[in-house]
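Undergrad: what follows is a predicted structure for the sequence shown.
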Amino acid sequence: MAEYNTIRAGQATAGAVRIDEGLRAHMNKVYGTMSVGLLITALAAWAIAGLSVTSAPTPYQIGADEYLTGLGVALYTTPLKWVVMFAPLAMVFGFGAVLNRISAAGAQIYFYVYASLMGLSLSSIFLVFTGMSIAQTFLVTAIAFASLSLYGYTTKRDISGLGAFLIMGLVGLIVASIVNIFLGSPIVHLAISAIGVLIFAGLTAYDTQRLKMDYIQHAHHGDAEWLGKSAIMGALNLYLDFINLFMFLLQFLGNRE
């Protein structure tokens, strides 16, 4: 009987080791995919912003010796700006439906296309803020994100209860942002930015812990395809947390042109 219990204990230990190794590989894939997506977004935004501005005089001057090119005019002053703005939103809302119909490799390509469109949508920040302040804010965001995500991964405290509260806060934030489009209040804008930083800081830790727990719950089933798609969806969630945290921090740390 003692020998049987020893064998069972050894099997349990071996299973735990496999799950732990698989979890590390899974999270590495999540962070790797998210990092590539962020790189694509940054390069796309920088490239489009560069093509949108020229020093040669045109009818659309935006600063000292800075003018919009034909591409810049099309992107920022015509109805095309609404397409650029809402195309990433449409893709992210459709991600769940698409995920059920395509393979994990297809989902990864879909995510990278989405990251490219997001870069196109965010390119205007290079026309509004200085490049140095954008780089500094990105560095601050990266440090804050890494710290929050590490907390979510390592903490023994169950923070799943924060999920509903954070989602409710996010909905309220969206409503307040829409209302302030018409009000144009700098004070409300500042408050929205401050609350946005807090909400996405919380979501970063919450999403990281949820990814970890989801993997542990499904790892026993050995569903490789589900785990692959789960990694892409996790990368998307953390990517959105990072981008939104960055944009809200930019309102405080960014120096305007």
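TA: All right, it came through fine.
Undergrad: switch to C-alpha atoms for all contacts and neighbour counts from now on
TA: OK.
Undergrad: can you pull out the strands in the stretch 1-150 of the chain?
TA: Under the criterion DSSP state E, counting those that start in this stretch, the stretch 1-150 of the chain contains strands at 53-54, 61-63, 66-68.
Undergrad: pick the most deeply packed of the ones you listed.
TA: Neighbour counts averaged per stretch over those are highest for strand 66-68, at a mean of 21; criterion: mean count of other Cα atoms under 10 Å.
Undergrad: ok, and here's another one to check against it:
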Amino acid sequence: MAEYQNYQKAAQSGVRSDAVIDEGLRAYMIRVYNYMALGIALTAGITLVLANSPALLSTISSMGIVFFIALLAASWFGPKLIYSAKSEGVAHAAYWGYAALWGLAIAPMVVAYLNIAPGIVVQAFAITSVLFGSMSLLGYTTKKNLSGIGQFAVMAMIGLIVVALANVFFFESSLVSVGISAVYVLLISAITAWETQEIKQMYLESDSASVANRKAIFGAFLLYGSFISMFIHILNLLGFMNQE
């Protein structure tokens, strides 16, 4: 999250014009959400392609740990790369590569649910869209500083990831997995609101077109990751409830 602070320092030295900022801010946020939506579409497209190719899906499934490590690396280095990139091309490559990687990583799980109960996937996507949209709208409209809440949620999520890894390798408890997913959804909801507020505050009317676009890609990267993470855990919760 250090990239937030770097962007905020740049914002403090910029010139903001209240007379034109609303129109520019709306255009900027629409660009963020458009990039995010296209990233989700790419992930969904890759998942559907793999769903229709059993042999390829089997190969991808056997590489789960590889994709897990790759996603951790991409989540850490991606925002730094986008922030430091001097060209939009590098920022685009980091973002679209991240979205493609997620598509490969979650395809086995999503396809498994599609084969068992396709409605669960649709329901999970709908719930995620409503929850994510509500929290993002909250972050965009609230006057309250959410940085404290967001930073606490990030720290709590790190602890939760440790618990999740312990459950995978040692306990293998479905009840623990469900509990982790429930808490994760709550934490990622808070983070979504915080991220949206921070992305909004990064906007500067004085930014060049290139800088504004890289900021939009940066914002889309963060929100996309939150949306996909929220979707996965809501899908896990619905899958568990469907077994009852």
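TA: Everything's here; your move. Keep in mind the model is a prediction, meaning the values are calculated, not measured.
Undergrad: returning to what we had before: go through the strands of the stretch 1-150 of the first structure and name the closest to residue 187 of the first structure.
TA: When these are compared for distance to residue 187 of the first structure using Cα to Cα, the nearest one is strand 61-63, at 25.4 Å.
Undergrad: so where in the second structure does the closest one end up aligned?
TA: Matched against the second structure by TM-score structural alignment, strand 61-63 of the first structure finds no partner residues.
Undergrad: what's the burial count for the alignment partner in the first structure of residue 141 of the second structure?
TA: For residue 141 of the second structure, the equivalent position in the first structure is taken to be residue 154, counting by TM-score structural alignment. By the other Cα atoms under 10 Å criterion, the neighbourhood of residue 154 of the first structure contains 12 residues.
Undergrad: same thing with residue 154 of the second structure?
TA: Residues lying near residue 154 of the second structure (other Cα under 10 Å) number 16.
Undergrad: the residue nearest to it when sequence neighbours are not counted: what secondary structure?
TA: Counting by Cα to Cα, 6 or more residues apart in numbering, residue 154 of the second structure lies nearest to residue 191, which is 7.1 Å off, once chain neighbours are set aside. The local conformation at residue 191 of the second structure, judged by DSSP: H, G, I helix; E, B strand; the rest coil, is helix.
Undergrad: quick one: the helices in the first structure?
TA: Counting by DSSP state H, one finds helices in the first structure at the ranges 2-52, 70-77, 80-93, 95-99, 104-122, 125-128, 131-154, 162-183, 186-219, 224-253.
Undergrad: as a markdown table, the strands of the stretch 1-150 of the first structure with distance to residue 92 of the first structure would be great.
TA: Shown next, in a markdown table, are the strands of the stretch 1-150 of the first structure (distance: least, Cα to Cα, whole Å):
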| stretch | distance to residue 92 of the first structure |
| --- | --- |
| strand 53-54 | 29 |
| strand 61-63 | 32 |
| strand 66-68 | 29 |
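Undergrad: could you point out which of those strands sits nearest residue 105 of the first structure?
TA: Taking Cα to Cα as the criterion, strand 53-54 is the member of the strands of the stretch 1-150 of the first structure that comes nearest to residue 105 of the first structure, at 36.0 Å.
Undergrad: quick one: list the elements packing against that closest one.
TA: Other helices and strands packing on strand 53-54 of the first structure, by 3 or more Cα pairs under 8 Å, 6 or more residues apart in numbering; DSSP states H and E, are strand 66-68.
Undergrad: what about 10 Å?
TA: For strand 53-54 of the first structure, the helices and strands in contact under the criterion 3 or more Cα pairs under 10 Å, 6 or more residues apart in numbering; DSSP states H and E are strand 61-63, strand 66-68, helix 70-77.
Undergrad: hang on, residue 50 of the first structure packs against residue 123?
TA: Yes: applying Cα atoms under 10 Å, one finds residue 50 of the first structure in contact with residue 123, separated by 8.9 Å.
Undergrad: just to revisit the earlier point, how about TSV for the helices and strands packed on strand 53-54 of the first structure, with distance to residue 132 of the first structure added?
TA: Compiled in TSV, those are given as follows (distance: least, Cα to Cα, whole Å):
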stretch	distance to residue 132 of the first structure
strand 61-63	17
strand 66-68	18
helix 70-77	22
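Undergrad: nearest to residue 253 of the first structure, of those?
TA: Each of these has some distance to residue 253 of the first structure by Cα to Cα; the shortest is strand 61-63, at 20.7 Å.
Undergrad: count the residues that sit near residue 129 of the first structure.
TA: 17.
Undergrad: equivalent analysis for residue 89 of the second structure, please.
TA: Considering only other Cα under 10 Å, residue 89 of the second structure is surrounded by 12 other residues.
Undergrad: related to what we said a few turns ago, which one of the strands of the stretch 1-150 of the first structure lies closest to residue 183 of the first structure?
TA: Taking Cα to Cα as the criterion, residue 183 of the first structure comes closest to strand 61-63 out of the strands of the stretch 1-150 of the first structure, the separation being 24.4 Å.
Undergrad: re the thing from before, the match of residue 141 of the second structure and residue 147 of the first structure, how far apart?
TA: Distance from residue 154 of the first structure to residue 147 of the first structure, counting by Cα to Cα, to the nearest Å: 11 Å.
Undergrad: for the counterpart of residue 23 of the first structure in the second structure, what are its contacts?
TA: Across the two structures, residue 23 of the first structure finds its equivalent in residue 25 of the second structure, going by TM-score structural alignment. The neighbours of residue 25 of the second structure, taking Cα atoms under 10 Å, 6 or more residues apart in numbering as the test, are 31, 200, 201, 202, 203, 204, 205.
Undergrad: neighbours of the fourth one, how many?
TA: Pointing back at residue 202 of the second structure there. Burial of residue 202 of the second structure, expressed as a neighbour count using other Cα under 10 Å, amounts to 22.
Undergrad: only the buried subset of the contacts of residue 25 of the second structure, as a PyMOL command please.
TA: Applying 16 or more other Cα atoms under 10 Å to those, the buried members can be selected in PyMOL as follows:
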select buried, resi 31+200+202+203+204+205
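Undergrad: closest to residue 128 of the second structure out of the contacts of residue 25 of the second structure?
TA: Closest approach to residue 128 of the second structure among the contacts of residue 25 of the second structure (Cα to Cα): residue 31, at 20.4 Å.
Undergrad: quickly note the distance from residue 43 of the second structure to residue 101 of the second structure.
TA: From residue 43 of the second structure to residue 101 of the second structure the distance is 8 Å (Cα to Cα).
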